[in-house]
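*Asks:* My questions concern the predicted model and sequence given below.
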Amino acid sequence: MASQPTGKLSLFSLTAMVVGSMVGAGIFNLPGRFATATGPFGAIIAWAIAGTGMYMLARVFQALAEKRPDIDAGVFAYAKAGFGDYTGFLSAFGYWLGSCLGNVFYWVLIGSTLGRFFPEIFGDGSSATAIIVSLVGIWAFHFMILRGVEQATFINTIVTIAKIVPLIVAVLAFIFFFNYTQFSENFFGGVGMPEKTLVAQVRDTMLITVFVFLGIEGASVYSRYAKTRSDVGSATILGFVAVTGLMVAVTLLPYATAPRAAIAGVSNPSLAGALELVVGHWGAVFISIGVLISVLGAYLAWSLICAEVLFAAAKSNDMPKLFAAQNRNRVPANALWLTNIVVSLFVISTYWSRDAFNVMLDMTSVTALLPYLLVAGYGVLLARRGTGYETTPHERVRDQIFAWIAVVYTLFMFFAAGPKYVLLLAVLYVPSTILYFWARREQKARLFAPAELIVFGITLLAGAIGAYGLATGLITP
């Protein structure tokens, strides 16, 4: 964050940033989302694909941190370095927008968690009362961060530790009540499994795996505050390994304690319901408290990241200079204001959504894919060119293979998402071009290079198709 003095973040702090960003809302919804789609067999395949793809992406982040230490503005800066100004802008806007949508999802999850105990008031998290409570929370956090982030980062560190405890307790409970016979019955879906191919089962789990891995780039976003530059890559890998193990356990172990259909039928957050099936009502209460702590902590972390992304993009001339302004507490106030206005508008829009919970989860996942794809693509370019590999030429082939696998993985994720979410994403991207025009005009710079004009044309066409789909009802959020 802008108010952190340069060189203050240790390896532990950077790793905590990765873990704190990744362990948020998604992990508490893995049992139900997976059980709805598949059994343990499909889940194992899904995690093998997601784990491999995201590990390769983590290795790309590590390589870029080591080979291009001069690029320290975060994820979007790699896209700009590799593919030009407009693509860099799209990456910055997409990453910021995805962070905003993730924050909306957090508030929907808070509402649905409270709805477990007060169903008539909070419902599924998109009732009028839930939306009002969310708006109060958004602006309470907003004014706390405006006062300075020293207290905010301290809270984030405490919360990161506190929210791991319910997850570990749940895992230990599932291990204690592990029933091999139940696990075997569920292995290929068990009783009541919808008839669909294994490929379809795996595809239906893919977007939530992207969602729970969001935050893997947390150390990269704050890279310029690292005591040692190499710690950025190390923190990314350490955070990835720790959180992946926890997520796989939370997904697979419930299959050994209850029928798949029962797990699929619990309300969100599904980990609370899955634990309740095993130990009784106190399990749901315990996990729900953990969810509220975890989500509020993750919301704080992502609020900081949202503002940092806009601030860094403005400092590097990819966004209007307005967002580079800081208040007397050295907080990027204008960036924070725009972020929370957008988050508030999306929260209000959930009132008209048929399934706000999963729509926001899936939209957040899809929005993150473009920045990730561009990072992986830049990893390929860098290894092919040999930039930064002058003293380690033997690493070029390895890093290029890793980057190519990450490219293929992110493209597969777009396929898994399907055209609906890609078109909805384009609808959100088109108005963002106003910010790009604004920034280019401030710099008196050319709007588009020839290749960028083609990218803009494709974005405009996809946005028009998406808008038409929404207007005619062919696409429903």
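*Replies:* Perfect, I can see it now. Everything numeric here is computed off the predicted structure, so don't read it as measured data. Numbering: from 1, shown residues only.
*Asks:* contacts and neighbour counts: CA atoms only from here.
*Replies:* Fine.
*Asks:* Give me the residue at the spatial middle of this structure.
*Replies:* Closest residue to the average C-alpha location of the chain: residue 214 at 3.0 Å, with C-alpha atoms, centre = their mean.
*Asks:* Which residue comes closest to that residue once chain neighbours are left out?
*Replies:* residue 22 (5.7 Å; C-alpha to C-alpha, 6 or more residues apart in numbering).
*Asks:* Over to residue 128?
*Replies:* Sequence neighbours aside, residue 351 is the residue nearest to residue 128 in space, at 7.0 Å (criterion: C-alpha to C-alpha, 6+ apart).
*Asks:* State the three-state secondary structure for the one you found.
*Replies:* helix (DSSP: H, G, I helix; E, B strand; the rest coil).
*Asks:* what's near enough to touch the residue nearest to the centre of the chain?
*Replies:* 21-22, 365, 368 (C-alpha atoms under 8 Å, 6 or more residues apart in numbering).
*Asks:* What separation is there between residue 10 and residue 226?
*Replies:* Distance, residue 10 to residue 226, by C-alpha to C-alpha, to the nearest Å: 6 Å.
*Asks:* So for these two, which sits in the more crowded spot?
*Replies:* Taking neighbours as other C-alpha atoms under 10 Å, residue 10 and residue 226 compare with residue 226 leading, 20 against 16.
*Asks:* okay, now the nearest residue to residue 256 once chain neighbours are set aside: neighbour count?
*Replies:* Counting by C-alpha to C-alpha, 6+ apart, residue 183 is the residue found nearest to residue 256 once chain neighbours are left out, at 4.1 Å. A count of neighbours around residue 183, defined by other C-alpha under 10 Å, yields 23.
*Asks:* ok, now residue 367?
*Replies:* Using other C-alpha under 10 Å, residue 367 has 29 other residues around it.
*Asks:* before we move on, what about residue 57?
*Replies:* Residues near residue 57, counting by other C-alpha under 10 Å: 29.
*Asks:* That one belongs to a strand?
*Replies:* No: Residue 57 is assigned helix when assessed by three-state DSSP, not a strand.
*Asks:* Please give me every residue in contact with it.
*Replies:* 372, 376, 402-403, 406.
*Asks:* residue furthest from the geometric center of this structure?
*Replies:* Largest centre distance within the chain, by C-alpha atoms, centre = their mean: residue 181, 35.4 Å.
*Asks:* okay but residue 234 is in contact with residue 62, surely?
*Replies:* Yes: when contacts are counted by C-alpha atoms under 8 Å, residue 234 is listed as touching residue 62 (7.1 Å).
*Asks:* residues touching the closest residue to residue 37 other than its chain neighbours, list them.
*Replies:* What sits nearest to residue 37 in space, not counting adjacent residues and going by C-alpha to C-alpha, 6+ apart, is residue 201, at 5.3 Å. Taking C-alpha under 8 Å, 6+ apart, we find residue 201 in contact with 37-38, 42.
*Asks:* ok, second structure coming up, stack it against the first:
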Amino acid sequence: MASDSTQKFSLFALTAMVVGSMVGAGIFSLPRTFGNATGPFGAIIAWCIAGGGMYMLARVFQALAERKPDLDAGVFAYAKEGFGDYPGFLSAFGYWIGSCIGNVSYWVLIKSTLGLFFPVFGDGNTVVAIVVASIGIWLFHFMILRGVQQAAFINTVVTIAKIVPILLFILILFLFFKAEMFSANFWGGVGMPDASLFDQVRATMLATVFVFIGIEGASNYSRYASKRSDVGTATILGFIGVSTLMVLVTLLPYAALPRAEIAAMGQPSMAGVLEAVAGHWGAVFISVGVIVSVLGAYLAWSLVCAEVLFIAARTNDMPRLFARENRNKVPAAALWLTNIVVQIFVISTYWSRDAFALMLNLTSAMSLIPYLFVAAFGLLLARRGETYETRPQERSRDLIIASVAAIYTVFMILAGGPKFVLLSALLYAPGTLLYFWARREQGKQVFNTTADWAIFAVAAIGCIAALIGLATGYIAI
């Protein structure tokens, strides 16, 4: 997996990486997630904001892949290059821990899917569900340790397998489209609490980030690309294809069922919608698709998590321990830490009221910091004119694109609310211990600049505030 002699990826394989990374748990949960928050009008506005912002971010990834081909260590390489060692570490750590939490959401969704047929699994956070998920975590762990040499091939096959039920869901809902139902739901629907349009849209924001996570899938494996330009092309192609699927999966249920009925469904709500429209076979069909999709996404993201730690250790951003590979060329230490963290979070879901929503929102909040650094680095390059000796006419365009991407990312962080900002700090502050460890190994001063100290102080204060909030009940999970 991490060997430099690995076979190069084609444009199709890289695009499948993007699609496979993005189409995981989130898309199967969209009907209820949006049904709880808003009607079709609010959903359309939310997708315009999210799609526009994420498209700009995808364009930044595309530009950076072409203008900074030497930065092939993944999403966090841009933060280190533009803003220094500690921001680079925070980006790597945030991306890694966010991906770990995303993996937890996969297990929760698998168990809640089984809960549709076996009540003992409940909503994915019962004792039985946690035990079964724990067994699954370590089965995957030891399978990967033995070497997954055909990861890209496996991902491509699984991507095709999980797109089929989504396409069938969309086709069936087109056939059952009721214009009068869509109209009745359009402004909010009957039997739902009143909320301003702003609050409706705001309630969907972290969910939209979650389903777009993976847009950087090609960048994570950019050093394996047959052609560097394929990285940007794969990012845009994957973004367009998945965005279309997500918008249709969100809007079509409003034309089949009352919003209140959609909002009351269990997860994965796509299964509930298809069951209500087409019968019980629909729930079974979507549930099988969910399990295939999520297990495939879990494999892909387990590889990503280990790869992020491994590359960060090779570039001296993480302790050297995580740069070690076993005889099968798998970064074993990185994989062990990843799955220990996943296991801890899976156990923690027992105390959560809505484990899937919590993991979804926390994953989004953690991922926004690395995305912000990417947008800010693109903005920095364009402002300085660095790398624009070639095609200088693109500089103004790239400046606008990166500015919009940065503004969008900051807006999303704020839209998530103080709860998830504080919970992010609760992870970032103690995570800095890994940075201390790495700097001590290298005999370097921990923080080089006043800005580094200031960033750490903000994280530490946020961590303390989060602990107080959890202890007092101000922050509920």
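*Replies:* Right, received. Where do you want to start? All values derive from a computational prediction rather than experimental measurement.
*Asks:* Let me see the ranges of the helices in the stretch 351-477 of structure 2.
*Replies:* For the stretch 351-477 of structure 2, the helices defined by DSSP state H, counting those that start in this stretch cover 355-384, 395-415, 418-441, 450-472.
*Asks:* and the helix or strand harbouring residue 299 of structure 1, how far from structure 2 on average?
*Replies:* Taking DSSP states H and E as the criterion, residue 299 of structure 1 maps to helix 281-315. After superposition onto structure 2, helix 281-315 of structure 1 sits on average 0.4 Å from its aligned residues (mean C-alpha distance after the TM-score superposition for structure 1).
*Asks:* Can you spell out which helices and strands pack onto that helix?
*Replies:* The helices and strands touching helix 281-315 of structure 1, judged by 3 or more C-alpha pairs under 8 Å, 6 or more residues apart in numbering; DSSP states H and E, are helix 11-22, helix 85-117, helix 150-176, helix 218-221, helix 270-279, helix 333-349.
*Asks:* Tell me which residues of the last one come out buried.
*Replies:* The neighbour-count check on helix 333-349 of structure 1 (16 or more other C-alpha atoms under 10 Å) flags 333-337, 339-340, 343-344, 346-348 as buried.
*Asks:* and those residues as CSV, adding distance to residue 471 of structure 1?
*Replies:* Listed next are the buried residues of helix 333-349 of structure 1 as CSV, based on distance: C-alpha to C-alpha, whole Å:
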residue, distance to residue 471 of structure 1
333, 35
334, 32
335, 31
336, 31
337, 30
339, 26
340, 27
343, 23
344, 23
346, 18
347, 21
348, 19
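*Asks:* From residue 26 of structure 2, how far off is residue 222 of structure 2?
*Replies:* Residue 222 of structure 2 is 25 Å from residue 26 of structure 2, by C-alpha to C-alpha.
*Asks:* now stretch 262-273 of structure 2, how far from the chain's geometric center?
*Replies:* How far stretch 262-273 of structure 2 lies from its chain's middle: 21 Å, per C-alpha atoms, centre = their mean, to the nearest Å.
*Asks:* Span of it from start to end?
*Replies:* Span of stretch 262-273 of structure 2 from end to end, C-alpha to C-alpha: 7 Å.
*Asks:* Next, the buried residues of it.
*Replies:* Buried residues in stretch 262-273 of structure 2, counting neighbours by 16+ other C-alpha under 10 Å, are found at 262-263, 265-273.
*Asks:* could you dump those residues to JSON lines with distance to residue 247 of structure 2?
*Replies:* Shown next, in JSON lines, are the buried residues of stretch 262-273 of structure 2 (distance: C-alpha to C-alpha, whole Å):
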{"residue": "262", "distance to residue 247 of structure 2": "16"}
{"residue": "263", "distance to residue 247 of structure 2": "17"}
{"residue": "265", "distance to residue 247 of structure 2": "19"}
{"residue": "266", "distance to residue 247 of structure 2": "20"}
{"residue": "267", "distance to residue 247 of structure 2": "18"}
{"residue": "268", "distance to residue 247 of structure 2": "17"}
{"residue": "269", "distance to residue 247 of structure 2": "15"}
{"residue": "270", "distance to residue 247 of structure 2": "13"}
{"residue": "271", "distance to residue 247 of structure 2": "17"}
{"residue": "272", "distance to residue 247 of structure 2": "18"}
{"residue": "273", "distance to residue 247 of structure 2": "15"}
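*Asks:* Would you check which pair of those residues lies furthest apart?
*Replies:* 263 and 271 (13.1 Å; C-alpha to C-alpha).
*Asks:* Checking my notes, residue 7 of structure 1 in a helix, right?
*Replies:* No: going by three-state DSSP, the assignment for residue 7 of structure 1 is coil, not a helix.
*Asks:* What lines up with residue 141 of structure 1 in structure 2?
*Replies:* The alignment partner of residue 141 of structure 1 in structure 2, by TM-score structural alignment, is residue 140.
*Asks:* Which residue is the nearest non-sequential neighbour of its match?
*Replies:* Of all residues not flanking residue 140 of structure 2 in the chain, residue 299 sits nearest, at 7.5 Å (C-alpha to C-alpha, 6+ apart).
*Asks:* any idea how far residue 364 of structure 1 is from whatever residue of structure 1 lines up with residue 49 of structure 2?
*Replies:* Alignment note (TM-score structural alignment): residue 49 of structure 2 maps to residue 49 of structure 1. Distance, residue 49 of structure 1 to residue 364 of structure 1, using C-alpha to C-alpha: 20 Å.
*Asks:* Which one of these two is surrounded by more residues?
*Replies:* Comparing residue 49 of structure 1 with residue 364 by other C-alpha under 10 Å, the one with more neighbours is residue 364, at 29 against 16.
*Asks:* Distance check, residue 232 of structure 2 against residue 62 of structure 2.
*Replies:* 4 Å.
*Asks:* which one of those two has more residues nearby?
*Replies:* residue 232 (26 against 22).
*Asks:* Kindly confirm whether my reading is correct that that one touches residue 67.
*Replies:* No: Residue 232 of structure 2 lies out of contact with residue 67 (C-alpha under 8 Å); the separation is 10.7 Å.
*Asks:* contacting residues around residue 162 of structure 1?
*Replies:* Going by C-alpha under 8 Å, 6+ apart, residue 162 of structure 1 touches 290, 293-294.
*Asks:* List the contacts of residue 173 of structure 2.
*Replies:* 252-253, 255-256, 274, 277.
*Asks:* do that again at 7 Å, thanks
*Replies:* By C-alpha atoms under 7 Å, 6 or more residues apart in numbering, the residues touching residue 173 of structure 2 are residue 252.
*Asks:* Show me what it aligns to in structure 1.
*Replies:* That one, residue 173 of structure 2, aligns with residue 174 by TM-score structural alignment.
*Asks:* quick one on the thing from earlier: out of the helices of the stretch 351-477 of structure 2, which is the most enclosed?
*Replies:* helix 355-384 (a mean of 23; mean count of other C-alpha atoms under 10 Å).
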